[in-house]
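Enquirer: sharing a sequence plus its predicted fold:
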Amino acid sequence: MKTKSLYKREDFLPASRQDIEARGWDEPDIIIVTGDAYVDHPAFGAAVIGRWLESFGFKVAVLSQPGWKSAEDFKAIGSPRLFWAVTSGSIDSRLNSYTSFGHKRKNDVYSPAGKIGRRPEKPVLTYCARAREACKDAAIVIGGLEASLRRLTHYDYVEDKIKKSILTDSKADILVHGMGELAVCEIAEKLSAGCTIDQLAGIPGTAYNLRKNSPAPEKFFELPSCRQILSDNKLFMQAHLEYQKRCFPEGEAVVQDQGAGRIAVMPPSRPLSEAEMDRLYSLPFTRETHPDCRKEGEVPALESVKFSITTHRGCFGGCSFCSIYFHQGKEISSRSEGNIIKELEKLSKRKDFKGTIQDIGGPTANMYAMKCRKQKICSRQSCIYPNICKHLDCSCEKLISLMKSVLRWKKAGRGRNAFVASGVRYDLAVKSDEYMRILCKEFVGGHLKVAPEHFSNNTLKYMGKPRFGLFEKFENKFNEESRKAGKEQYLVPYFISSHPGCTNEDAEKLTEHLVSKNIMPRQVQDFTPSPLSLSTAMFVSGIDKNCNKIFTAKGSSAKKLQFALLRYYEPKHFGIISKHLSRKRKFRLLEQIRKKADYQKKRKR
C-alpha cells in the first residue's frame, strides 16, 4: 500500500541531473550506482555509504537501477569529479535473482513493487562497462556485498563455474571489501588531494590490480592461482583456509594470480568505534524510498525494516555456511545505549510511526557489546565453536541494560511494542537466565527466529554449529519463560538441507525427529554456495577443512531429496520420499509421513 511521503526530494541525496543542478553543483564528487531502488535507510548499503561520504563534505549523487543496454542513463546524470562507486545492491545479485536450485525468482524485493527485470544479470560488471563508456577518465570503485565476497577467485553456483576475482572481470580500478565506510572515505580523500589510482595501493579494506606503478604489499602471502584452482579443485579449500588465517585487521595481505593479471587484497579495515557507529546511525536518513522509485510502488524489502534499530554489526559465530565473517567481520561494533535510545525517541515522533519497533538487533541479536578481552582479533573462525574462547567476554550485562532502557521508553508511552526479530544465538542465550526472562516476557512478538540448522550432530559439525542438545535446552527454557510470562509463543526453527557433509542418512535422522515431535518446518533453505564461505569451499573441493573426503548432495535430484525430507508433510514431496524410503525399507517412517501428507491434502480442500 502506498503511503504519503514525509519528505521532499531535496531531503534525499540527488538522484538525477535536475537534483544535482538544484543544489547548485556543476558535478558531484561521487556517483553511487546501485542495482537496488534508492531507499534512504540505514539497512541499505548505498544509502549508508552515500550519507557517510556526505557527512565528510563530499558531494554524493545516487544513480539507482539505471538502464544498462546503453550508457544513456550514465551520461544523463553526468560525470563524477572523483569516481563512480558501483554496487550490485544489498545482496549478491545471484542470490537475489536465483534460487539454490537455479530457478529464476519471480520477484525482486529490492525493486519497486517487487518487479523483476530492473537490473542486469551481472550488475557490477555491466554497470562498470557503462560507466567507463559514459566517462573514460573517472575512476571506478566497486564495493558492496557482492564485490566484497567475490574479491578472490570464487565459485558461481548459477554458472557452476570457478570465476576470476570480480575486480579482474569488471576492469574496475579498485575494490572495497567489508564494511566500506573507512576505505571509501580514504579513497575519496586521496583522489580529492590529487593522488592517482596507483597511489591508492595499500589502503586497508581494498583489493587492487598489481601493475608496474602499484607494486605488491611489503609483506604478503601468495594464494593458489585461479588457473591452479581450475586444474585442481582441492586447492579451492587450501586457498580458502590460507585466506581465512589472514582475513582480519592485523592480518597479512594476500596476492592471487587471476590469469589476466595479479591482484593484491589488503587486510580488512578496522571495525568502527562506538563513536563512529553513533555518528553513522545519527545521519539524516529519511527511512523512505526515493520519490522517483515510489512512483511504481513501494520497495518490499523496506517494509520489514522501516522501523527497525541496528544496535551493532559483526558476528563471531563463524558458521561454515555464512560469509559475515568475511564481510562484517567477527568483532562486534556496537552503538552506545544512549544513541540507540535517541533513535527510538526520534522514530516515535514520526507521523507514520504506529508504535511498533520491528526489530532491535544486528546479524545476531544477542551479541550486542560482546568483545574479546584481549582486544585483538585473531584468525580463529568462531569464538564460540567448538567451544567458547576463554578470551571472549560474552556477558549480557550491557544488552540487558539496553533492553531495560527500551522498556522504560515503552512505559513512558512512546511506543507499544519493541521486538527482537533478528536471529538469536541460542548457545549464548542459555547462559543468562535474566536475558531469557526479559526476552520472552517483553521482546517476542509471538514467534522468535532461531537456527538449529540440523538435527544430526555429524552435519552440525560441518556447519560449525553446536550439538542439537543445546538447542533443546534453549527450547525448554524459552517455553518455561513464556509460560511464566503468561504468553503463548513459539520458536521458528530454521533448517538447511543438502549442506556439504550431510548424507541422506543424516537427512533421514532430522526427518524422524521432526515427525516424532510433530514439527512441520516452514523455514527450510536448501544450501546455496555463497562466495567466500567455508561450506562453499567444501562443496567445490569435496573435502572438509581437514582434507577428508565428504559426501555432498549435488545435482537436482540429490538436492531435491534432502529438501523434500525436511518438508516431508507437503503432498507434492511424497512421491520422491516414498521412492527413497521404500528402497531403504523404512516403511514405518513412510507411513507416518503418508498420514501427514494426507492430512495436509484434506486441509487444502
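Expert: Sure thing, it's come through. Numbers count the residues shown, from 1 in each chain.
Enquirer: from here on, contacts and neighbour counts on C-alpha atoms
Expert: Noted.
Enquirer: residue 133 and residue 69: what is the separation?
Expert: With distances defined as Cα to Cα, to the nearest Å, the gap from residue 133 to residue 69 amounts to 12 Å.
Enquirer: who's more crowded, these two?
Expert: Neighbour tally, residue 133 and residue 69, criterion other Cα atoms under 10 Å: the higher count belongs to residue 133, 15 against 11.
Enquirer: my guess is the more buried one contacts residue 71. True?
Expert: Yes. Counting by Cα atoms under 8 Å, residue 71 is a contact partner of residue 133 at 6.5 Å.
Enquirer: for the helix or strand containing residue 278, buried residues please.
Expert: Element membership for residue 278, per DSSP states H and E: helix 274-281. Under the neighbour-count criterion of 16 or more other Cα atoms under 10 Å, helix 274-281 has 274, 277, 278, 280, 281 buried.
Enquirer: my guess is the third one contacts residue 338, does it?
Expert: The one in question is residue 278. No. Using Cα under 8 Å, residue 278 and residue 338 do not qualify as a contacting pair, with a distance of 9.2 Å.
Enquirer: contacting residues for residue 358?
Expert: Contacts here follow Cα atoms under 8 Å, 6 or more residues apart in numbering; on that basis residue 358 touches 304, 305, 306, 307, 308, 309, 418, 419, 420, 421.
Enquirer: run through the strands of the stretch 151-300 of the chain in chain order.
Expert: Secondary structure of the stretch 151-300 of the chain (DSSP state E, counting those that start in this stretch): strands located at 154-156, 161-163, 174-176, 206-209, 220-222, 253-257, 262-265, 288-289.
Enquirer: quick one: list the elements packing against the last one.
Expert: Helices and strands touching strand 288-289, by 3 or more Cα pairs under 8 Å, 6 or more residues apart in numbering; DSSP states H and E, are strand 39-40.
Enquirer: contacts made by the strand it packs on with the rest, please.
Expert: When contacts are taken as Cα under 8 Å, 6+ apart, the neighbours of strand 39-40 outside the stretch itself are 12, 47, 48, 285, 286, 287, 288, 289, 290, 299, 302.
Enquirer: put this next to the first one:
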Amino acid sequence: MFIPTTPKEVNKRGWKALDVIIVSGDTYIDSSYNGAAVIGHWLIDNGFRVGIVCQPDIDSDKDITRLGEPGLFWSVTAGAVDSMVANYTPTNKFRKDDDFTPGGINDRRPDRACIAYTNLIKKYIKGKPVVLGGIEASLRRIAHYDAWSDSVRRSILFDSKADVITYGMAELSNLELAQRMRDGKDISDVRGICRIGKEPPSGGYIGMPAYEKCAEDKNDFIKAFKIFYENNDPVSSKGIFQKHGDRYLIQNPPSRHLTSEELDRIYSLDYENAVHPYYLKKGAVRAMDTIKNSITSHRGCYGECSFCAISVHQGRTVISRSEGSIISEAERIASRPGFNGIIYDVGGPTANMYGIECSIKPIKGACKDKKCLYPKPCPYLPIDHSKQIALLKKMSEIPGVKKVMVASGIRYDMVIFDRKKGAEYVDRIVGNHVSGQLKVAPEHTVPHVLELMCKPGPDVLIKFKEMFDESNKKQGKDQFLTYYLMAAHPGCYEEDMEELNNFVHRELKTNPEQVQIFTPTPSTVSTLMYHTRRDLDNTKNLKSEHSMQTKQKQKDILLGSKGKGYEKRR
C-alpha cells in the first residue's frame, strides 16, 4: 500500500494526523530500492503514521504544506544520490536528465537539497524538528571537502539548521527517534545520529580537529577524516565530536547491525513496486526500468574501494537476507500480472558478496589495520560462492521465471580466490545469468593507481577474463565482459592513461567504452586525496587533476582522442 501523499490518502488510512512527514528529492517510487519508501514503510509497520512529499516546489508553500505539520518530526532526504552529483557531471556541466524525476527532465531537484528543503520547511511550517537522512546528509555530516565550491564546508547540520542527522542505513535510529519523541524521552544518546551541542560530550567521545582548522590546514583535515573513517563500525567505534565556531557537532556511535531476520522483514514490507499515481501522471520515471523486477540480496560491502562511499554509508559488514526471504520476493514478482519472466538483478553493492562474511568482524568489529580484500583477500574471509549458486539455481526454478540476471556487478578477485567454487560460479553465471555481457569494474590497470584505489592488480583481471572466456567456449556462448574504467583519479598521470589504453587493447582486446572521470564526492578516501594531494596516512604527495580540461584529456586518451603531449609522472 502506498504511503499517503495527499490528505485524502491520509483519511483513507483512517488517520486524523501524521507523526512523520518524509520529504525527498526523488519522486515517490514505492520500492525497497527507494530509501524514503523503506523508512516510511518501516515506521508504519512499527505503529507510526507517515506521509511523504516528493520534489516539492521550493518557491512556494503549495507542496510542503499539503499534508500539514507532523506530530513528531520531518524526515528530509536529498534522494538516492547526493543532489550535487545528481545535478552535475564530473566536468561540472548541468545534467539535463534525471532518472528519478517524472518525465526524465532534471528540473525538480534543487542543489544542496537537504539545505533547500530544511529552509523550505522552516519558512512555512515552523515548530517540529527536522531530521536529515539519506546519503547526502550521511556523507556530509562532518566538516567535508565539497568539490563544487572547492572548499571545506561545515557539517550539513549547521548549514541546513536542521536538528538531527540519522546517518547510515538508519532504520533503527529513525525508529528509536520516533519512539522516544512519542514518549517524551531524551534523544541525545540515540545511536546512529548526529546532533549539535553547546559543550563537548563526555563518556569516551573522540575529539576531531575543529572545522576552522580543517578548512585552513590540510594536515588537520586528514587527521579529522581519519578519525571519522575509523569510527564507522558499530561494534568497535566510539562517538566523535568536532567544534564548529562556539558549538559542537556530536556524532553518536553507529547503530548496531541489523540482523538477517530484520533485513528480511524490511524487504517483505508492503511495497507497491510502482511509481505513485500522484507523481506518475507527470510522466514516466526511468529509474523504474532499472529497479523493476530486481531484488536486493544483501547490504554492506567490505571492498573498501577508495572512491566509493558504500563502506561508509552501508558499512563494511555484509548482512545477507535469508534464502527463503529472497525466494518469497521472487515468487511475488513472478505472480504479478504482466510479469515478463525476467528478474533483472539479484545482488547488492557487489552481487557475489551474498552469504560471505568474516566470523570475527560481527563480534570484534572491522579491522583498523587491514582490509578484507586488498591487497588480497584476508584468510579469515571464507570466500565460498556456494550460497549464491544455490540461490540462483532455486530462483531459476520458480514457476514463471525464465531468466534471473546478475546485473549489479561482481568482484572478480573473489571469484579467483575461491578455489573450490569459483569456476562453478562462473559457469553458472555464464550459462544462466548473463545476457550478452557481464559488468566488471577494474577501474584501472596501472599498479600505483590501483594501490591508491585499493583495487586488485591486472593479473587478477586477466585470470578472470581467461576463466570467463573458457566458460563461454565450453558452453557454446558468445558473451563478453564490459569494463568500467576511471580517468583522473588522484595519483593518475596522463602517461598512466596511455598505459591503461595499451593494456585494454593488448590484453583485454576491446575498445574502452565505459569510462568515467573521477568525481570527488564527500567523505571518501579518494576525495581526501583529491583535496589534500596527500594519501590517507599523510606520507606521500599525489598528483591531483583539478582542471576540467585536464580531466577530460585523461578520458580522451583512453577513448582514442588523445591531444598532443602529456605530463609524465614525476
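Expert: That came through fine. What you see is a predicted model, and the numbers here were worked out from it, not measured in a lab.
Enquirer: where does the TM-score land?
Expert: Counting by TM-score structural alignment, normalised by the length of structure 2, the TM-score of this superposition works out to 0.95. Behind it: 558 aligned residues with a Cα RMSD of 1.5 Å.
Enquirer: out of the strands of the stretch 151-300 of structure 1, nearest to residue 442 of structure 1?
Expert: Using Cα to Cα as the criterion, the shortest distance between residue 442 of structure 1 and those is 28.0 Å, found for strand 288-289.
Enquirer: and residue 180 of structure 2, how many residues sit next to it?
Expert: Residue 180 of structure 2: 14 surrounding residues under other Cα under 10 Å.
Enquirer: that one and residue 187 touch, don't they?
Expert: Yes. Residue 180 of structure 2 lies in contact with residue 187 (Cα under 8 Å); the separation is 6.4 Å.
Enquirer: dump the strands of the stretch 151-300 of structure 1 into TSV; add distance to residue 487 of structure 1 as well.
Expert: Shown next, in TSV, are the strands of the stretch 151-300 of structure 1 (distance: least, Cα to Cα, whole Å):
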stretch	distance to residue 487 of structure 1
strand 154-156	45
strand 161-163	50
strand 174-176	46
strand 206-209	49
strand 220-222	55
strand 253-257	52
strand 262-265	51
strand 288-289	34
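Enquirer: mind putting these into CSV with mean neighbour count and distance to residue 329 of structure 1?
Expert: Below are the strands of the stretch 151-300 of structure 1 laid out as CSV (neighbours: other Cα atoms under 10 Å; distance: least, Cα to Cα, whole Å):
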stretch, mean neighbour count, distance to residue 329 of structure 1
strand 154-156, 21, 19
strand 161-163, 16, 24
strand 174-176, 28, 14
strand 206-209, 28, 14
strand 220-222, 16, 20
strand 253-257, 23, 16
strand 262-265, 24, 15
strand 288-289, 21, 28
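Enquirer: alignment lookup: residue 388 of structure 1 to structure 2.
Expert: Counting by TM-score structural alignment, residue 388 of structure 1 corresponds to residue 377 in structure 2.
Enquirer: run a quick neighbour tally on its match.
Expert: Using other Cα under 10 Å, residue 377 of structure 2 has 18 neighbouring residues.
Enquirer: now do the contacts for it.
Expert: Residues 414, 417 are the ones in contact with residue 377 of structure 2 under the rule Cα under 8 Å, 6+ apart.
Enquirer: roughly how far apart are it and residue 301 of structure 2?
Expert: Computed with Cα to Cα, the distance linking residue 377 of structure 2 and residue 301 of structure 2 is 13 Å.
Enquirer: over to residue 342 of structure 2?
Expert: If you measure residue 342 of structure 2 against residue 301 of structure 2 using Cα to Cα, the figure is 26 Å.
Enquirer: now residue 393 of structure 2
Expert: With the distance defined as Cα to Cα, residue 393 of structure 2 ends up 24 Å from residue 301 of structure 2.
Enquirer: neighbour count winner among the two?
Expert: residue 301 (26 against 15).
Enquirer: that one -> structure 1?
Expert: Aligned against structure 1 by TM-score structural alignment, residue 301 of structure 2 finds its counterpart in residue 315.
Enquirer: is the closest residue in space to its match that isn't next to it in sequence in a helix, a strand, or coil?
Expert: Nearest in space to residue 315 of structure 1, with sequence neighbours left out and distances taken as Cα to Cα, 6 or more residues apart in numbering, is residue 330 at 4.5 Å. Taken by DSSP: H, G, I helix; E, B strand; the rest coil, the conformation at residue 330 of structure 1 corresponds to coil.
Enquirer: so residue 330 of structure 1 sits against residue 316, correct?
Expert: Yes. With contacts defined as Cα under 8 Å, residue 330 of structure 1 counts as touching residue 316 at a distance of 4.2 Å.
Enquirer: any shared contact partners between these two?
Expert: Taking Cα under 8 Å, 6+ apart as the contact rule, residue 330 of structure 1 and residue 316 both touch residue 382.
Enquirer: and residue 102 of structure 1, what does it touch?
Expert: Contacts of residue 102 of structure 1 were listed using Cα under 8 Å, 6+ apart, and they are 157, 158.
Enquirer: that one pairs with which position in structure 2?
Expert: In structure 2, the residue paired with residue 102 of structure 1 is residue 92, using TM-score structural alignment.
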